[in-house]
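[1] Just to be clear, the model below is a prediction. Sequence and coordinates:
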Amino acid sequence: MRKWSLAVAATFLLLSACSDKETSKEPAKPVKKAAAAEKVVQAVPELPFSYPLTGIGSQTEPDNRAFAVVVNNFPKARPQSGLNQADIVYELLAEGDVTRFLAVYQSEKPESIGPVRSARDYYIEIAKGLDSIFIAHGYSVEAKKMLNSGYIDHLNGMAYDGTLFKRASFRKAPHNSYIPYENIVKGAERNGFKLSPAPKPFKFLTEKEVAHIDGRIALSAFVSYGTKTYSPTYKYDPSIGKYKRYINGEMMVDLETKQPILLDNIFIAEMSHTPAGPGGLRDIDLKSGGKGYLFQKGKVIEVDWLNNNGRIIPVKDGNEAAFVPGKTWVNIIPANPGIAKSITIEES
């Protein structure tokens, strides 16, 4: 029995040795490269079309008309809904030190926009320059005259409160009026407004031009409207190549999604503001041109602005200055104190 056990053991060792020998004869298998390394980097194909207010590429030709909505900026109306999906937002003073936004939508369709607030004549003029359908809830005397005259296609919460416009239960009037995007379309169709064509496009930089933007370093900018309650700060985030917007030290986010407002262009334009009646009403000169700043990719250049057929555009050396493709915020500030006193720019 002992001899048999030894024989089995010897046979096992012999087979193991043969197996090792055969294995050693096989050529060494090459080490597989990481999957990421094996991938061939392919250029992103250039899309045939682009959105007119953002310059972002599109597979199909965007032909839908823009909607321009007056959005409340009172502290009790924050955070707002849908601002992060606007192609371009204009911020102007309403009364006193209170600013409101004109949020313009063409490339995106937010589920809900608001709180919606009342119109002033200069918001109407800007919306008209983009051939957009104008949305507001309420109006000044001058704005009401313009709307009633048929100056612009519009929907107003004064006529559609509780139908197209919805009241939120978690806020009190006048800071709780919202309009779903689908209701804007319904209202436009009900009133026979045309839903095309798309607005005339702004000028945008190419990818190569974006990589070589000139200007001095501007990683932060504070825009004064007289009080911190309405004076925003923009901070550049180099990790994503965009500016974030802050108010009273808090980053602005969307109410529903909590997504931050991320901007590719900050355009600041200095305009003459003059008193226009009781309660702090004012006129804003949108036509005469003036000084401004354009912030892009952590840099800033001084520009002029012009009114080009109703559109406020930045101008450099006599030519329209191009935007970085993406979203834009336009701060219109009073010329009275001077632009240098209204803006603080920091390199860090």
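    Arrived safely.
[2] contacts, neighbours, all on C-alpha from now
    Noted.
[3] Longest strand in the protein, please.
    In the chain, taking DSSP state E as the definition, the longest strand is strand 299-308.
[4] Give the buried residues for that one.
    Under the neighbour-count criterion of 16 or more other C-alpha atoms under 10 Å, strand 299-308 has 299-301, 303-307 buried.
[5] State the next helix or strand along the chain beyond that strand.
    Beyond strand 299-308 on the C-terminal side, the first helix or strand identified by DSSP states H and E is strand 311-316.
[6] Pull the contacting residues for V223.
    231-233, 342-344 (C-alpha atoms under 8 Å, 6 or more residues apart in numbering).
[7] from the residues you listed, which ones fall inside strands?
    232-233, 343-344.
[8] Separate out the buried members of those.
    The buried subset of the ones in strands among the contacts of V223 (16+ other C-alpha under 10 Å) comprises 232-233, 343.
[9] Of those residues, which is the nearest to A335?
    I343 (11.6 Å; C-alpha to C-alpha).
[10] put this beside the first:
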Amino acid sequence: MRRGTRGTTYGRRGGALLAAAVAAALAAGCTSGPGAREDGRSPESTASPATPSGHPGSVLAVKVDNVRAARPQTGLEAADVVYVEPVEAGLSRLMAVYATGFPESVGPVRSARESDLDLLRQFDRPTLAFSGAQSKLLPLIDRAPLRAAAPDEDSDAYVRDEDRPAPHNLYVRPGRLMAEPPGADALTTGFRYGDAPEGGRAVSSRTVRYPSASFTFTWSESRDRWLVGMDGDPARTADGGRLAPATVVVQHIDVRESEFHDFRGNYSPYVESVGSGQAEVLRDGRVYEATWKRGGATDGTDFTARDGERLDFAEGQVWVVFVDSANSAAKP
């Protein structure tokens, strides 16, 4: 696996900046309203995000905004795994997972969803960086086996970029949440890396469509990577480069309504990441029809080819795009 640059060492900023960060954090995340408030607090039963300790061997997961106003995002290119999740209004949100290296900052950071909790159970007490959550979801986050790291008055891990509009301007500095990256052994995803399998078919690009968002992955022979496009535009890093994973997984899953909704009555989609189903694995300019299986919430996800053999991924970053198996628009 690739190794990134470690974050800065822990320090404490002045009271004025902390107060400003707290006030701004309250506005971050999903839309608030009666009975579905997002207050940005860190759950009381978890460690304070101001202490850069983390859990030994735990990954850092960051919820990242993905509307047009949030782009280009910062720090995605350093993630080991990027999950693409459906959210309200047919849009998408990202969860970036870091184990082998930390970038200086990641963002814009946005709010958590119910299905994040099951997805993160595959890791050993991960740290989840998020801007907040609906008030009725917070008790579930309290009880989840993770370290919740939302902005609070004791944290200088979060900063606002005053040149970008809120709520698309909250960033987290991983080195102030965790002392150091845990290493590749913390990536208990079930993913296996190795030589390309036999079979598959050559493909130049693959497009996945959500009701209000789209992703295109175009093979670059010169870079040996899949160039990411979002909503018809090249997906770029903060410094102008291209987001380019080595492996892309289009994972067909069941999507149901979460128990939680915003003040408009829009229920959050719940991604059923435990179970089994069909998938397509893109690597080395080819697509492989596959089957995925995740036996329980604490398990990673195994991928096998049509002949039943294990399907290895290419070394490097992996993007997993969750699509509703009932949504024919997501299929080729």
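    In hand now; what should we look at? Treat the numbers as computed from the prediction; the structure is a model and nothing was measured.
[11] what TM-score do we get after superposing?
    Scored against TM-score structural alignment, normalised by the length of structure 2, the superposed chains reach a TM-score of 0.74; 270 aligned residues with a C-alpha RMSD of 2.5 Å.
[12] which one of the contacts of V223 of structure 1 sits closest to T11 of structure 1?
    The nearest one, if we look at the contacts of V223 of structure 1 relative to T11 of structure 1 and count by C-alpha to C-alpha, is T233, at 82.5 Å.
[13] Return the residue of structure 1 aligned against V255 of structure 2.
    Correspondence of V255 of structure 2 to structure 1, assessed by TM-score structural alignment: H273.
[14] May I have the residues that are in contact with its match?
    282-285, 334-336.
[15] got JSON lines for the buried ones among the ones in strands among the contacts of V223 of structure 1, with distance to E209 of structure 1 too?
    Output for these, formatted as JSON lines (distance: C-alpha to C-alpha, whole Å):
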{"residue": "P232", "distance to E209 of structure 1": "28"}
{"residue": "T233", "distance to E209 of structure 1": "26"}
{"residue": "I343", "distance to E209 of structure 1": "26"}
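[16] Which helix or strand contains I184 of structure 1?
    According to DSSP H and E, I184 of structure 1 maps onto helix 181-190.
[17] counting contacts, what elements does that helix pack onto?
    Applying 3 or more C-alpha pairs under 8 Å, 6 or more residues apart in numbering; DSSP states H and E, one finds that helix 181-190 of structure 1 contacts strand 154-156.
[18] Now with 7 Å, please.
    Helix 181-190 of structure 1 sits against no helix or strand, with contacts defined as 3 or more C-alpha pairs under 7 Å, 6 or more residues apart in numbering; DSSP states H and E.
[19] just checking, next helix/strand downstream of it?
    helix 207-210.
[20] how close does the helix or strand following that next one sit to structure 2?
    Following helix 207-210 of structure 1 in sequence order, the next helix or strand is strand 216-217 (DSSP H and E). Compared with structure 2 after the fit, strand 216-217 of structure 1 shows a mean deviation of 0.9 Å (mean C-alpha distance after the TM-score superposition for structure 1).
[21] Would you mind giving the residues in structure 2 matched to strand 216-217 of structure 1?
    When structure 2 is aligned by TM-score structural alignment, the counterpart of strand 216-217 of structure 1 is residues 201-202.
[22] so where's the longest helix in structure 1?
    Counting residues, the longest helix in structure 1 under DSSP state H turns out to be helix 2-25.
[23] Whichever helix or strand comes after that helix maps to which residues in structure 2?
    Counting by DSSP H and E, the next helix or strand C-terminal to helix 2-25 of structure 1 is helix 35-38. Under TM-score structural alignment, there is no match for helix 35-38 of structure 1 anywhere in structure 2.
[24] Could you pull out the strands in the stretch 1-150 of structure 1 for me?
    Ranges of strands in the stretch 1-150 of structure 1, per DSSP state E, counting those that start in this stretch, are 49-50, 57-58, 67-71, 88-93, 99-105, 112-113, 133-136.
[25] Quick one: map E162 of structure 2 onto structure 1.
    E162 of structure 2 maps onto S169 in structure 1, by TM-score structural alignment.
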